[in-house]
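> What would the 3D arrangement of this be:
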Amino acid sequence: MPHDVANAVEEVASHLDTGIGVHLHNDTGCGVANALAGVSAGAIQVQGTINGYGERTGNCDLIAIIANLTLKMGIQTIPENRLNLLTPVSHHVAELVNITLNPQQPYTGASAFAHKAGLHVSAISRRPDAYEHIPPVEIGNGTRFLVSEMAGRSTLELKAKEIGIDLDGKILGDVVETLKKLEYEGYHFEVADASLELLMRGASGWVQDFFKVDKFHVDMNHVGSGSRAWNEIAVDVDTRAVVDLNVKGQKLVGLGDGNGPVNAIDTALRSVLLRNYPELEGISLVDYKVRVLDTEKGTGAITRVLIDSTNGEEIWTTIGVSENIIEASWQALVDAIVYGLLHSDNDRVI
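Coordinates of the predicted model:
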């Protein structure tokens, strides 16, 4: 516990004339608190890991420790002009170790400075310091305004400013009504910021010109005498997707094989798009989630698909909803690619 660490550091320091370091784990959920207590008691070095990664429940998180020591306790750690690299480093390390960063990660998570509810969001535009414990830009993060069917016009206005687009009164009203309709159908934009941005850009008159989809289809062949792999029954499943696209005035056909329909569609899209957009090579899917919305309909239920994608620096979420899980996946996948391409070149973002 923090008081135990502080007592131990003080006791050791009283018998030594050299600097003391602490190495702490997070087994009790006090890793960061223990490290801060150790420094307060005289330790001059803290050992830990980025994002707290480590065995069992992890080590103490160096990102939170650096931010707390520097911004809360006034103790110099890294050069001040490098504090804004904390969020990019946190996300980059998560990508390297292939662990999706907890959105509620202190300081650097996607939800660390997220705000919802009309009055709350309206107030933060006037007094951000009343709702955010630090300006998020100091550590390379940013304020996020979550939008749902309960969002008011003020929330959407702030979201539009965050994105960098202008929406007049009538368009804002139309977006509010569209959100209500879509959320009734099963969309949930509070957790799909990227799809929301594309929707709002579309309402402003923007049309994505990366590619146009004419049609696509997916074939799956199941060959074998059974379906239970754990019974050692020989089963082969082949999945192939074909997409017909129009890219920069050219009609192109992409073919893709995969270990499932989503992987096959993604492979087919990339087989065409990579020729024109090599930056797509750096964009990858990191999570795929499916939720059944109306369970009483059984296998005919509407499904919601959420896809998390990354370019190694940023993670974004897109959404698709349909009674057909492949169609829902297609919607989310196309949004993910369009958003990634849109933000791969700042000159393209309008």
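
> C-alpha only now, for contacts and for neighbours.
Will do.

> mind listing the helices in this structure by residue range?
2-13, 31-40, 62-67, 86-96, 118-124, 153-163, 169-185, 193-203, 261-276, 325-344 (DSSP state H).

> winner for burial among those helices?
Among the helices of the chain, helix 31-40 has the highest mean neighbour count (mean count of other CA atoms under 10 Å), at a mean of 23.

> for it, packing partners?
helix 2-13, strand 45-47, helix 62-67 (3 or more CA pairs under 8 Å, 6 or more residues apart in numbering; DSSP states H and E).

> Give me the residues contacting the longest one.
Contacts of helix 2-13 with the rest of the structure, by CA atoms under 8 Å, 6 or more residues apart in numbering, involve 19-20, 30, 33-35, 37-38, 40-43.

> and the two most separated of the residues you listed?
The two members of the contacts of helix 2-13 with the most space between them (CA to CA) are 19 and 30, at 22.9 Å.

> In terms of neighbours, single out the busier of those two.
residue 30 (16 against 10; other CA atoms under 10 Å).

> Next, the distance between the ends of stretch 113-126.
16 Å (CA to CA, to the nearest Å).

> Report the central residue of the chain.
residue 315 (3.5 Å; CA atoms, centre = their mean).

> what about the nearest residue to it once chain neighbours are set aside, how many neighbours?
Distance criterion CA to CA, 6 or more residues apart in numbering; nearest residue to residue 315, sequence neighbours excluded, is residue 309 at 5.6 Å. When neighbours are defined as other CA under 10 Å, residue 309 has 23 of them.

> just to revisit the earlier point, I'd like the helices of the chain as CSV, with distance to residue 80 appended.
Shown next, in CSV, are the helices of the chain (distance: least, CA to CA, whole Å):
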stretch, distance to residue 80
helix 2-13, 27
helix 31-40, 19
helix 62-67, 11
helix 86-96, 11
helix 118-124, 26
helix 153-163, 26
helix 169-185, 40
helix 193-203, 31
helix 261-276, 39
helix 325-344, 28
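
> let's see this one next to it:
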Amino acid sequence: MKSRVHLFDTTLRDGAQTSGIDFSLEDKCLVARMLDEFGIDYVEGGYPGANPLDDAFFAQKRTRRAAFTAFGMTKRPGVSVSNDPGIAALLAASADAICYVAKSWDYHVHVALGTTLEENLDGIRRSVEAAVARGREVLVDCEHFFDGYKANPDYARACAVAASEAGARWVVLCDTNGGTLPHEIERIVGELTAHVPGDRLGIHAHDDTGQAVANSLAAVRAGVRQIQGTLNGIGERCGNANLITLIGTLKLKPDYADRFEIGVPDAKLRELTTLSRAFDEVLNRAPNRHAPYVGASAFATKAGIHASALMKDPRTYEHVEPEAVGNRRRVLVSDQAGKSNLMAELARFGIAADRDDPRVDRLLAEVKEREARGFAYEAADASLELLARRHLGGVPNYFDVQSFRVMVERRHNALGELVTVSEATVKVRVGDHVVFSAAEGNGPVNALDGALRKDLGGYQPFIADLELVDFKVRILNGGTGATTRVLIESKDGDENRWFTIGVSENIIDASFQALMDSIVYKLVKSGAALVA
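Predicted coordinates:
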């Protein structure tokens, strides 16, 4: 019989401590709903009483299936439970469970709390008992447990036992500094299970040595049955254990899938990539292309010899099927690629081609020649598809940009403030009509984009939901004649995303190439017909 492993998400509490991340109330509600629907067992909402945002979030229960959890400290030294405002806020919160954080390293008890070891143990007991008496499920995060255990194992163990004996459902062992290694985790957890049953233990790992996921899995092997982590591994400093990676491993790797089960259904596993990228959308940041299981490059192959083997049997270079987690296989076309790579990409684009067609050879030669000039099609598959269709399938000549001008002016505005203004004008022929458009922007590329998309006649409905979401510039060589590569990420209302590229010694020209490809790609994919 499989053992149940419970997943506890702390994205909205510990993850909120990530530098540069600030959740709004709407963000918190959306993320809680996403986690609840995905099958996560516990959703930690934050710290009631700490700020108005968390108070508003806890004003009503935000999950249906998952245990909605409030976080806070055990009672303060020298104050009774009934007189501690933090405890009062936790007990008053609309939450299914309460997660206390407690000191378990004697050094911290003396230095941070300024109290005795026995007073700290008493605070753990009384805090847990107060929440149990109110009918709440109780968790105790033993902060710095592993550092504390290595310094004074008897006391760290006493903290865990005190929480368990007072009625805590879960005693969570925290690698707060993130410096413990997997073999240490496994040994210490194994020793502790002689005093606290493993099915009442959890693990909370930070990623300061890049091993938060490995440490969490080591703890599971040693007996713990709850894992705490965050979506995409966000968190303080280097982040927390990545729940996305852990879910993929626990569900797909036989050493875990055959022994353990989690609350995420098999059908939901196929939405793992969608969950990860939807969360990045909440954060307004580009997804990590190299993230395990869900990254755009997680199942990407570049070397020609690998691609050839991959086409014969994907198992030659894939540890799991990409479809199992909602991802897809990508065979990259680059200066290292062979014809197998190119044929695989043509098939993915839906472009029928014979391997012996001389146009395929010419296309491959042009790709390699362009990559020698600075193009990187492995990161810009939309531009690659357009290039391939121009060679093999044809791309309609929707419009011609006959000229464009970009002006950047620094001046004082009507208020006397010194501002920099960008303005662009374009002259475009659409069918039998010539259109002049102008636009201002917060930079030359933004202004050019605005002018270019301001009036494309009958094509306007097809690009109404087009949005540029990321813009990257890379200087490929130094000197006054430096070559610039621009990569643009675009999306539409259906959340389709694509990347286009431009290369030139002039950054505006490189940007223009990428902008043009983005618009044309959108028109092609929308099935736009030529207009008169």
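
> From residue 315 of the first structure, how far off is the residue mapped onto residue 471 of the second structure from the first structure?
By TM-score structural alignment, residue 471 of the second structure lines up with residue 287 in the first structure. According to CA to CA, residue 287 of the first structure and residue 315 of the first structure sit 10 Å apart.

> where do the contact lists of the two overlap?
Counting by CA under 8 Å, 6+ apart, the contacts common to residue 287 of the first structure and residue 315 are 308-309.

> The residue nearest to residue 315 of the first structure corresponds to which position in the second structure?
Aligned counterpart of residue 309 of the first structure in the second structure: residue 490 (TM-score structural alignment).

> residues contacting its match?
Residue 490 of the second structure neighbours (CA under 8 Å, 6+ apart): 466-470, 497-499, 518.

> Repeat the analysis, applying 6 Å as the threshold.
Contacts for residue 490 of the second structure (CA atoms under 6 Å, 6 or more residues apart in numbering) come out as 467-469, 497-498.

> PyMOL command for the buried members of the residues you listed?
Command for PyMOL, covering only those of the contacts of residue 490 of the second structure found buried under the criterion 16 or more other CA atoms under 10 Å:
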select buried, resi 468+498
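
> ok, the contacts of residue 490 of the second structure in the first structure, which still hold?
Shared with the first structure under both residues aligned by TM-score structural alignment, their matches' CA atoms under 6 Å, the contacts from the contacts of residue 490 of the second structure are 468-469, 497-498.

> of these, closest to residue 255 of the second structure?
The closest of those, once distances to residue 255 of the second structure are taken by CA to CA, is residue 497, at 35.3 Å.

> hang on, that closest one packs against residue 488?
No: judged on CA atoms under 6 Å, residue 497 of the second structure makes no contact with residue 488 at a distance of 10.4 Å.

> list the contacts for the counterpart of residue 230 of the second structure in the first structure?
Under the alignment (TM-score structural alignment), residue 230 of the second structure pairs with residue 49 in the first structure. Neighbour list for residue 49 of the first structure: 61-62 [criterion: CA under 6 Å, 6+ apart].

> how close does residue 49 of the first structure sit to residue 68 of the first structure?
In terms of CA to CA, residue 49 of the first structure sits 15 Å off from residue 68 of the first structure.

> One more: residue 119 of the first structure?
As for residue 119 of the first structure, its distance to residue 68 of the first structure is 29 Å (criterion: CA to CA).

> so how far is residue 146 of the first structure from residue 157 of the first structure?
12 Å.

> and of the kept ones among the contacts of residue 490 of the second structure, the nearest to residue 380 of the second structure?
The closest of these, once distances to residue 380 of the second structure are taken by CA to CA, is residue 498, at 7.4 Å.

> who's in contact with that closest one?
382, 489-490.

> what's the neighbour count on residue 72 of the first structure?
Neighbours of residue 72 of the first structure (other CA under 10 Å): 12.

> Could you do residue 315 of the second structure as well?
12.

> what does it align to in the first structure?
Mapped onto the first structure by TM-score structural alignment, residue 315 of the second structure lines up with residue 129.

> cool, and residue 103 of the second structure?
Residue 103 of the second structure maps onto nothing in the first structure, by TM-score structural alignment.

> again, but for residue 138 of the second structure
Residue 138 of the second structure maps onto nothing in the first structure, by TM-score structural alignment.

> hmm, who's touching the helix or strand where residue 138 of the second structure lies?
Per DSSP states H and E: residue 138 of the second structure is located in strand 137-143. Identification of contacts with strand 137-143 of the second structure by CA under 6 Å, 6+ apart yields 97-104, 168-174.

> now swap in stretch 105-118 of the first structure and tell me
Taking CA under 6 Å, 6+ apart as the rule, stretch 105-118 of the first structure contacts 87, 103-104, 143-146, 152, 155.

> cool, and stretch 471-481 of the second structure?
In contact with stretch 471-481 of the second structure (CA under 6 Å, 6+ apart) are residues 483-488.

> one more time with 10 Å
Here stretch 471-481 of the second structure makes contact (CA atoms under 10 Å, 6 or more residues apart in numbering) with 373-374, 445, 482-490, 499-507, 510-511, 514.

> Now which of those would you call buried?
The neighbour-count criterion (16+ other CA under 10 Å) marks 374, 445, 483-490, 499-505, 507, 510-511, 514 among these as buried.

> So for residue 59 of the first structure, what's the nearest residue that isn't a sequence neighbour?
Of all residues not flanking residue 59 of the first structure in the chain, residue 25 sits nearest, at 4.1 Å (CA to CA, 6+ apart).

> Touching, that neighbour and residue 34? I think so.
Yes: using CA atoms under 10 Å, residue 25 of the first structure is in contact with residue 34, at 8.9 Å.
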